[in-house]
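Undergrad: Return atomic coordinates for the entry below.
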Amino acid sequence: MPKPILSPAGYTPEFAMAFANQSGSSQQVSSGAPLPVTFATPAGPPPMSGKATLDKRAGPFLPRPGRAVMLVLSGTWQGTVRLLRSTDGGATTFGLTAAGLPYGEYSTNICEPVWEEAEEGAALYLDMKVTSGSISYRLGQ
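TA: Okay, the predicted model is just below:
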């Protein structure tokens, strides 16, 4: 027969968990004030936006690692837009690839996540070749 577990003092000490609430005061955890368990996501860098009617390279955009990068291309235009990446301040840029094939090349209006950066300090650029019209672009997080 198992022996019962006994508290050495013969009683259970009272224990309360608290956290700093919005005013900075101590707030006891309860069903009405649960322990905050999520972290606020830091704001991303300001978006890079503009228009191109001639060939243009826009950048750098320094994405926050671990977050999706959204690209919006709009307007009435013909041409191509390539997303480029650099880790040396733009001295060298590389077109993106996936499984060895070109990735991040667009010839129509889009609004979609296009990249998720893993390396702090890497920069993204847009290389736009405009054959006609005007491209409005926005790259942000």
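Undergrad: make it CA atoms for all contacts and neighbour counts henceforth
TA: OK.
Undergrad: Residue nearest the middle of this protein, spatially speaking?
TA: The residue lying closest to the centre of the chain (CA atoms, centre = their mean) is Arg67, at 2.5 Å.
Undergrad: Look at the closest residue to that one other than its chain neighbours and say how many residues are nearby.
TA: Counting by CA to CA, 6 or more residues apart in numbering, Arg67 lies nearest to Glu116, which is 5.6 Å off, once chain neighbours are set aside. Neighbour count for Glu116, taken as other CA atoms under 10 Å: 15.
Undergrad: still on that earlier bit, surely the residue nearest to the centre of the chain touches Gly140?
TA: No: with contact taken as CA atoms under 8 Å, Arg67 and Gly140 are classed as non-touching, separated by 10.1 Å.
Undergrad: so who does the residue nearest to the centre of the chain touch?
TA: Glu116, Glu117, Gln141 (CA atoms under 8 Å, 6 or more residues apart in numbering).
Undergrad: give the contact list for Leu84.
TA: With contact taken as CA under 8 Å, 6+ apart, Leu84 is in contact with Thr93, Phe94, Gly95, Leu96, Gly104, Leu124, Tyr125, Leu126, Asp127.
Undergrad: For the comparison step, fold the sequence that follows:
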Amino acid sequence: MEGPMKILNPSGYITQHGLAFADATGAAIPVSDDHPLPVSISLPSARPSPLSGTTNQSILSSGFAPVTDRPIWLTLSGIWTGTVSVRRSSGPKAPAAPLTIGGKPWGIFDRNAMEPIGEESIPGAVWYLDIALAGGTLTYEVRQ
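TA: Next up is the predicted model:
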């Protein structure tokens, strides 16, 4: 709505409802274009080093310990045949289990890819790649 609200007869008043928030002194500041809601998402600025490598044999990768609340990206490239399964554990000493959705296997790749594979919500969780190559050379990277 542009400009102030007009009050028309037969009423001499209006009831106005608006959202306000407290400033640094505790005074109510109405939300407006000049004073938007003070909302921001605070994410950790430090990101873990990517897990990356090249292999021509079947391996279980070393672990990738992501920060929480950020997408985890997987990149697979090269000329290769086989499968890459994403696995996750709740901590460095916990066993890694394959990813599932609704009890069905998920996070299994048989060709080159570059996509987000998840977003971690539990601090200390570790992600792995279970690489089962039948041939060729695979280059992989997991990063945030």
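Undergrad: Overlay them and tell me the TM-score.
TA: Here the superposed chains carry a TM-score of 0.71, computed using TM-score structural alignment, normalised by the length of structure 1; 113 aligned residues with a CA RMSD of 2.5 Å.
Undergrad: returning to what we had before: distance-wise, check the equivalent of the residue nearest to the centre of structure 1 over in structure 2 relative to Ala97 of structure 2.
TA: If you follow Arg67 of structure 1 across to structure 2 using TM-score structural alignment, you land on Arg70. Distance of Arg70 of structure 2 to Ala97 of structure 2, given as CA to CA, to the nearest Å: 21 Å.
Undergrad: can you check Ala28 of structure 2 too?
TA: 51 Å.
Undergrad: Save the contacts of Leu84 of structure 1 as a markdown table, and put in neighbour count too.
TA: A markdown table is the format used below for the contacts of Leu84 of structure 1 (neighbours: other CA atoms under 10 Å):
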| residue | neighbour count |
| --- | --- |
| Thr93 | 16 |
| Phe94 | 14 |
| Gly95 | 17 |
| Leu96 | 17 |
| Gly104 | 16 |
| Leu124 | 27 |
| Tyr125 | 22 |
| Leu126 | 24 |
| Asp127 | 18 |
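Undergrad: Take these and keep only those in strands.
TA: Within the contacts of Leu84 of structure 1, residues falling in strands by DSSP state E are Phe94, Gly95, Leu124, Tyr125, Leu126, Asp127.
Undergrad: Name the nearest of the residues you listed relative to Cys111 of structure 1.
TA: Nearest to Cys111 of structure 1 among these: Leu126, at 14.6 Å, using CA to CA.
Undergrad: Please look at the closest one and Arg57 and confirm they touch.
TA: Yes: Leu126 of structure 1 lies in contact with Arg57 (CA under 8 Å); the separation is 5.6 Å.
Undergrad: and the aligned partner of Gly53 of structure 2 in structure 1, what element?
TA: Alignment note (TM-score structural alignment): Gly53 of structure 2 maps to Gly50 of structure 1. Secondary structure from DSSP states H and E places Gly50 of structure 1 in strand 48-52.
Undergrad: can you pull out the strands in structure 2?
TA: For structure 2, the strands defined by DSSP E occupy 20-22, 28-30, 51-55, 59-60, 71-89, 97-98, 100-101, 104-105, 108-109, 113-119, 126-143.
Undergrad: Using a markdown table, lay out these together with distance to Pro38 of structure 2.
TA: Converted to a markdown table, the strands of structure 2 look like this (distance: least, CA to CA, whole Å):
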| stretch | distance to Pro38 of structure 2 |
| --- | --- |
| strand 20-22 | 8 |
| strand 28-30 | 11 |
| strand 51-55 | 36 |
| strand 59-60 | 45 |
| strand 71-89 | 24 |
| strand 97-98 | 40 |
| strand 100-101 | 36 |
| strand 104-105 | 42 |
| strand 108-109 | 41 |
| strand 113-119 | 25 |
| strand 126-143 | 30 |
